[in-house]
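[1] Sequence first, predicted coordinates after that:
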Amino acid sequence: MKKVCIITSVHPWNDIRIFHKQAKSLAAKYEVQLHGIAPFYYKKVDGIDVFGLPSYSQRWKRPLNWLRLLGRTLKSGASVVHFHDPELIPLGIVLRCLGKKVIYDVHENYPLSILSKEWLPVYLRKFVAAVFKLVEKIAAIFFNRVVAVTPDIASNFKKGDVVVIKNYPLVIDDLIKEVEFKRNQEIHTLIFVGLMRRVRGIAELVKSLDYLSPKHPVKLQLVGSFADEEFAREIEELSRGRNVELLGQVSHREAIGLMVKATVGLLCFHPAPNHLTAMPNKMFEYMGAGLPIVASDFPHWRKIVQQNRCGVTVNPLNPADIARGIEYLLNNPDLREEMGRNGHKAYLERYNWLSQERILLETYEKLFD
């Protein structure tokens, strides 16, 4: 059987896109090894050979994992190596020079993402972003394929060598069957699911509760881990005296279960450059769960919401406007139900992983030919 080696030095081994989508889809046709951050050295999961890497909090130690990955990929005997992190670009070039077929999977528009990195001094961001964009474009010449999450990211690369595989959510049949669109709750649950960073508008979501009418009792569920401890403390302090549940990190299945029981899905990211053209996976998961959405009023996001008639858009920097969007949905239960049904239908027909799995498998078939 033909062999594939998937590698990441940043993401956990069971990352949704890397393991649950790509690795599982490929394992139906190929022998798959996956190397990622894990607290173990090896185990076999769903027919996939998973090898763990240590997690280093100090950035200067990360090259140790790059060296491990070089040795492991050569030892694997895999014909195709699929890597997921920009820090592995030099390793990808080395592997290509050693005769491997190499795929670079680009999860973000990294040049735009650099512009909003808080750890990088503001005066350096444009320069670093421009340098990285040039390096990434030149490096891509070495690779057999570049896989981009969005058409916007794909536009950074040479047209013939890039394929767009969108990050649409998995279909979880039994949970999706449980979706009920009439959710007449005594307390309405507003939910955000995902990694919690300042630029994802978490503080504004909490503050928006102050502007909601008391005729609609609500609670805000924040599901996911915090990007840093200082921000976690800030949100904990802000949540005092407000009906906010900080549920922390849960499994993907548990997160979907919480969404299915909620009233409104919230996705109010700040207008950071990388967010404006992003295709947020969580929006489509909210649709799958039958949730009407309150989303940031970015042109790309507005188009998705309006075309599918599945929610409202708001100014994500204004808690009062976020509350206005929430209030509109709470005041109109029939419309809320209709929007939930519309989003759910769009998810089943278009916005799910099965449509992208076909593109992934076709890409590999061409590489192995």
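    Nice, I can see it. Everything numeric in this text was worked out from a predicted model, so none of it was measured.
[2] Every contact and neighbour count from this point should use C-alpha atoms.
    Will do.
[3] Spell out which residues sit in contact with S55, please.
    S55 makes contacts with 37-38, as judged by Cα atoms under 8 Å, 6 or more residues apart in numbering.
[4] For E229, see how far away it is.
    18 Å (Cα to Cα, to the nearest Å).
[5] do A272 as well
    21 Å.
[6] ok, the two, which is more surrounded?
    The neighbour count for A272 versus E229, taken as other Cα atoms under 10 Å, is higher for A272 (15 against 10).
[7] what's around the nearest residue to that one once chain neighbours are set aside, how many residues?
    Nearest in space to A272, with sequence neighbours left out and distances taken as Cα to Cα, 6 or more residues apart in numbering, is S116 at 6.4 Å. S116 is flanked by 17 other residues according to other Cα under 10 Å.
[8] again with the one 4 residues further on
    In terms of burial, L120 registers 12 neighbours under the definition other Cα under 10 Å.
[9] The structure to be compared is supplied as follows:
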Amino acid sequence: MRLDADPAGQAPRARVVMLVDNGVEGDSRVQKAARSAADAGWDVTLLGCARIDEERSWQLGRARVRVLPMGGAPAGTPSGIRGLRHRLVIRGGLPLSMARLARRPIEHAQVRFWRVVQGDRAWRRLEPGLWGYERLLGPAIDELRPDLIHAHDFRMLGVGVRAAQRARADGRRVSLVWDAHEWLPGARPRRDNARWLPAHLAYVREYVPHADAVVTVSETLADLLVRDHALTERPTVLLNAPVTADERPADGGPGPDLRQLCGVDRRTPLLVYSGALAAQRGVDTVIAALPRLPGVHLALVVGDPAAAYVRELVAGAGRLGVADRVHLVPYVPHGQLVEFLSAADVGLIPIHHWPNHEIALITKFFEYSHARLPIVVSDVKTMAETVRATGQGEVFRARDTADLVRAVRAVLADPRRYQAAYEGPDSPLPGWTWEAQADRLDALYRRLLPALAGHADDDQETAEVNAR
């Protein structure tokens, strides 16, 4: 195992490389994991990737972030299918709808054939674009010579496993942690083809047995992973909970004000939805409810206000005559988000029924909770059960506009009734913090690297002394 001395003369630290298949900035779980591990004394480099022109790097607390450029167009479509699309559509052989139908039977035949021929190795033929992550990130991992690799989400699992295998072949012992962010069999395919899901399922099945430990986002998902992969050790659950310490702007001033950005005063009822927007998130049901909620405003805290689906929602609000009550608000740093959201009256989670929606307490659920907002959530299983048990909000039938109106009216009529769930000795909030999850992650790293845990202690103590 290789340890490098800190440039400031501090104790050497065990190297952790975290991997993620995105540009890092919009992924709060990954950011929190990297930052908290570095704060605990581990030498953390977070490697991401994005379609950018050149590498980007920055510090995230004591963790280093590097986002590597992915060149070219998205890969993954076998050349035979691309050729078929060209012949049937570009050359005018068939209308687009008929071409899609023709393409589908060929894709299903491909899946059946390669499964028979190669079993779980079939992803190499069905989703060859996965090799792009290997070619991009593999050399960077090898150069960093980690003691532990933490692979976030399903695409990074194989990249991390192969890097650990190369290190072991070179005589270095490297531990591999897989962080399962979602239940892949219940995920919505990222591309419209019949190969995507079976290819990625095969990819995960091939590499899960090589992980030294698995972590995931909920107890329900932990159960599913044990069942699907015959895990001998139950995954460690790290909830997508927020950091409770404030992260103030560098100038020491207050963070952004949600109501000010929306142009509404304290007396105006304000609903908030924070996070990614897509049809399955159910925000169209909220827009449809606004005409029956006179005087109520809606804040949409979104990463890209110019995205096509966001424009579609705004256009729908305009047709209903409520566009003046819908406000697009940009993201704020995740450390400021809880305080930012607390200015609203109700936190919304109107998501549709979908397997992954049923099993998780999602990030915004905890963010709303720490903002002490009453929550109005659709009747997806885990979150609905939690809200009913705690009394922190109301549950409505997914996609049912009238029932959403009922739930919002109930909360606005007596908000203190729901906020009381966050107070007193029975409050769930102490266990719903990232700090509590970070302790579990640190304990897992120490168990996997017992010989190096002391170095993390030494470095953390030195940093704390220097900070005083």
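    Nice, thanks for sending it over. Computed from a prediction, not measured in an experiment: that's the story for all the values here.
[10] residues in contact with the residue mapped onto A289 of structure 1 from structure 2?
    Using TM-score structural alignment as the criterion, A289 of structure 1 maps onto A371 of structure 2. By Cα under 8 Å, 6+ apart, A371 of structure 2 lies in contact with 338-339, 341-342.
[11] how much space is there between A371 of structure 2 and W432 of structure 2?
    A371 of structure 2 is 12 Å from W432 of structure 2, by Cα to Cα.
[12] Over to N240 of structure 2?
    Distance of N240 of structure 2 to W432 of structure 2, computed by Cα to Cα: 8 Å.
[13] what touches both of these two?
    With Cα under 8 Å, 6+ apart as the test, N240 of structure 2 and W432 both reach F366.
[14] List of residues touching the helix or strand that contains C49 of structure 2?
    Using DSSP states H and E, C49 of structure 2 maps to strand 43-50. With contact meaning Cα under 8 Å, 6+ apart, strand 43-50 of structure 2 is reached by 13-24, 34, 37-38, 62-70, 137.
[15] Can you list which of those residues are found in helices?
    Those of the contacts of strand 43-50 of structure 2 mapping onto helices are 34, 37-38, 137, per DSSP state H.
[16] Dump the residues you listed into JSON lines; add distance to T386 of structure 2 and neighbour count as well.
    Formatted as JSON lines, these follow (distance: Cα to Cα, whole Å; neighbours: other Cα atoms under 10 Å):
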{"residue": "A34", "distance to T386 of structure 2": "28", "neighbour count": "28"}
{"residue": "A37", "distance to T386 of structure 2": "29", "neighbour count": "21"}
{"residue": "A38", "distance to T386 of structure 2": "32", "neighbour count": "25"}
{"residue": "L137", "distance to T386 of structure 2": "39", "neighbour count": "25"}
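[17] Turn those residues into TSV, columns for distance to Q392 of structure 2.
    TSV is the format used below for those (distance: Cα to Cα, whole Å):
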residue	distance to Q392 of structure 2
A34	31
A37	31
A38	34
L137	43
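[18] for those, which one is nearest R115 of structure 2?
    R115 of structure 2 has its nearest neighbour among these in L137, at 27.3 Å by Cα to Cα.
[19] The residue nearest to A272 of structure 1 should be in a strand, yeah?
    No. Using DSSP: H, G, I helix; E, B strand; the rest coil, the assignment for S116 of structure 1 is coil, not a strand.
[20] contacting residues for it?
    Residues near S116 of structure 1 by Cα under 8 Å, 6+ apart: 125, 272-273.
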